[in-house]
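1. Give the three-dimensional model of this entry:
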Amino acid sequence: MLITLPSRYFVTRKASGHCQNINVLSGHKNAILDVKFTNDSERIITASADFNLGVYDAMTGARIKRFMGHKGIVNACDVCSEGSPSLAVSASDDRTARLWDARIRGEVGSFEDEYQITAVAYANDGQVVYTGGIDNCITAWDVRQMRRSMTMKGHSDTITCLSLNPKGTHLLSNSMDGTMRTWDIRPFVDDAAGGKKRHDKTFVGGTHNAEKGLLNCAWSADGMMVTGGSADCVVHIWDELSAEELYCLPGHSGCVNAVIFHPKENIIASASSDKSIYVGELS
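-> Here you go, the predicted structure:
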């Protein structure tokens, strides 16, 4: 089980029984803010406050490449689930989202926004990149034409994370306004009224605090549940269909920064500012 840690390295651990470190991946000179496995599970992409991204071998823990080019903190990264495992996208305080290919030196493209970008998600087919930032909006960028194609409005504060559902039809967002929302990103949905018709559901219960952390959000493997980080030290899990809260799991003594579902089993893991990772089975 892989969880991002607020340090210059991160650790992979076994998710059951006695927790034992498998690897320690080092190399960044500042905090690691986001981590993603490539879609073949052979590499790990990291985003860091040192302005760089790292590419690591998931088996050996060795850093095999470094993506350099951002001029600000790299807040988030993502990979596309159906495209080449060499492709990645990053979002930064330098107001850009940049495309990377591990087979090529340097970036392969970039999108420039007017404000700092704090969240990013890659469409399953790699043809669209979604970004969110301090302007409270979600922007869709056409990768083929390298231009902005759509803006979705509704949040009233900074967007801290974006996550695509397994089918690639809906986008989940977490925001400092204290809500998580889903958005219908299928191409035939009417884009009128600034994307308001694309807003699907709102999930209420999680909180953000004065620390202004980039709290995550995530879908279950079947897309039937959603979860996300929360400053109230509680893990919140909602039913995606009804938007009702299914689980409210206490235990942490600090802000819950990240929560993630197991890809195959009914297990969830949460990482907190209290320096602990909880792994539990949902009933």
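2. Could you use CA atoms for every contact and neighbour count after this?
-> Noted.
3. which residues in the stretch 51-200 of the chain form helices?
-> Along the stretch 51-200 of the chain, counting by DSSP state H, counting those that start in this stretch, no stretch forms helices.
4. Asp50 should be in a helix, yeah?
-> No: counting by DSSP: H, G, I helix; E, B strand; the rest coil, Asp50 is located in no helix; its state is coil.
5. please give me the structure for this one as well, since I'd like to look at both together:
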Amino acid sequence: MVLGQRHARLTRTGGGATPVAPTTVIRNGAELHGHRLVTALPLVSRLASHDDIVNAVAFSPDGQTLATIDYVGTVRLWDPASGHIRTTLPERDGIVDAVAFSPDGRTLATVSAGEVELCDPASGRSRAALTGHNDIVNAVAFSPDGQTLVTGARSGRVRLWNPQTGRSRTTLTGHKDNVDALAINADGQSLATASRDGTVRTWPPAALTPSP
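-> Model (predicted):
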């Protein structure tokens, strides 16, 4: 399902791709089939407290906390069941581009400008500021075991960190433009990075294995 757009699925037939029926579009808890509006999914809640564009969200692993971030550096933590704000973190310097919870839910990572901030989501207190990127950081992800934090930057560089010490372990190079997305597979043995240079790179398990 897609939000706010009407996409067509393509099926491969012989020498080309043939568009078939458009996928369902969801707007405000309702489905749009062509020009016909069909009520489908009820809107559970509408969280409206940011004063600017909200550009990323993340649930904690237990589903009890929702983190939202916006273009003016505001990070809010919500109770998704009640829709109430639990905590508003100290405003970051510049646009906050990405957010991720650690697998145990005890650490929240946010990225803004050239800095990665780790904080305690329960109290909102900062634990560490990871510096090393010399430009805007666009993406962040934890490994499934929580032992590695991965960040992607506008320079095309990808850094791997020890989230306990805040030290950079490795820098991966190869992309020629912004790294906007990261994904680590479920067993933590493969990292995929996506860039505006039009490429997706996968990295070997050694990249994600902490040094002894």
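6. how far away is the residue opposite Arg148 of the first structure in the second structure once aligned from Ser155 of the second structure?
-> Mapped onto the second structure by TM-score structural alignment, Arg148 of the first structure lines up with Ser168. Note on Ser168 of the second structure: its distance to Ser155 of the second structure, by Cα to Cα, to the nearest Å, is 16 Å.
7. next one: Leu130 of the second structure
-> 17 Å.
8. what's the answer for His33 of the second structure, then?
-> 41 Å.
9. more crowded one of the two?
-> For His33 of the second structure versus Ser155, the count of surrounding residues by other Cα atoms under 10 Å is larger for Ser155: 18 against 15.
10. got a list of what the residue nearest to Asn162 of the second structure when sequence neighbours are not counted touches?
-> Among residues not flanking Asn162 of the second structure along the chain, Thr148 sits closest, at 5.3 Å (Cα to Cα, 6 or more residues apart in numbering). By Cα atoms under 8 Å, 6 or more residues apart in numbering, the residues touching Thr148 of the second structure are 142, 160-163, 208, 210.
11. Check Asp57 of the first structure too.
-> 42-44, 63-64.
12. Separate out the buried members of those.
-> The neighbour count (16 or more other Cα atoms under 10 Å) marks 43-44, 63 as buried among the contacts of Asp57 of the first structure.
13. Serialize the residues you listed to CSV and add fields for distance to Val235 of the first structure.
-> Listed next are those as CSV, based on distance: Cα to Cα, whole Å:
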residue, distance to Val235 of the first structure
Arg43, 28
Ile44, 25
Arg63, 32
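14. Strands along the stretch 151-283 of the first structure, start to end?
-> All strands of the stretch 151-283 of the first structure, identified by DSSP state E, counting those that start in this stretch, fall at 159-164, 170-175, 179-184, 199-204, 217-219, 225-228, 235-239, 245-249, 256-261, 267-272, 277-281.
15. Tell me which of those sits nearest to Asp93 of the first structure.
-> Evaluated with Cα to Cα, the strands of the stretch 151-283 of the first structure place strand 159-164 nearest to Asp93 of the first structure, the distance being 12.5 Å.
16. which residues of the second structure does that closest one align to?
-> With TM-score structural alignment applied, strand 159-164 of the first structure matches the range 179-184 in the second structure.
17. ok, residues contacting the matching stretch?
-> Identification of contacts with stretch 179-184 of the second structure by Cα under 8 Å, 6+ apart yields 138-144, 150-158, 190-196.
18. swap the cut-off to 10 Å and go again
-> 97-98, 137-144, 150-158, 190-197, 199-203, 208 (Cα atoms under 10 Å, 6 or more residues apart in numbering).
19. do stretch 40-48 of the second structure as well
-> Residues contacting stretch 40-48 of the second structure (Cα under 10 Å, 6+ apart): 26-32, 54, 68, 78, 80-85.
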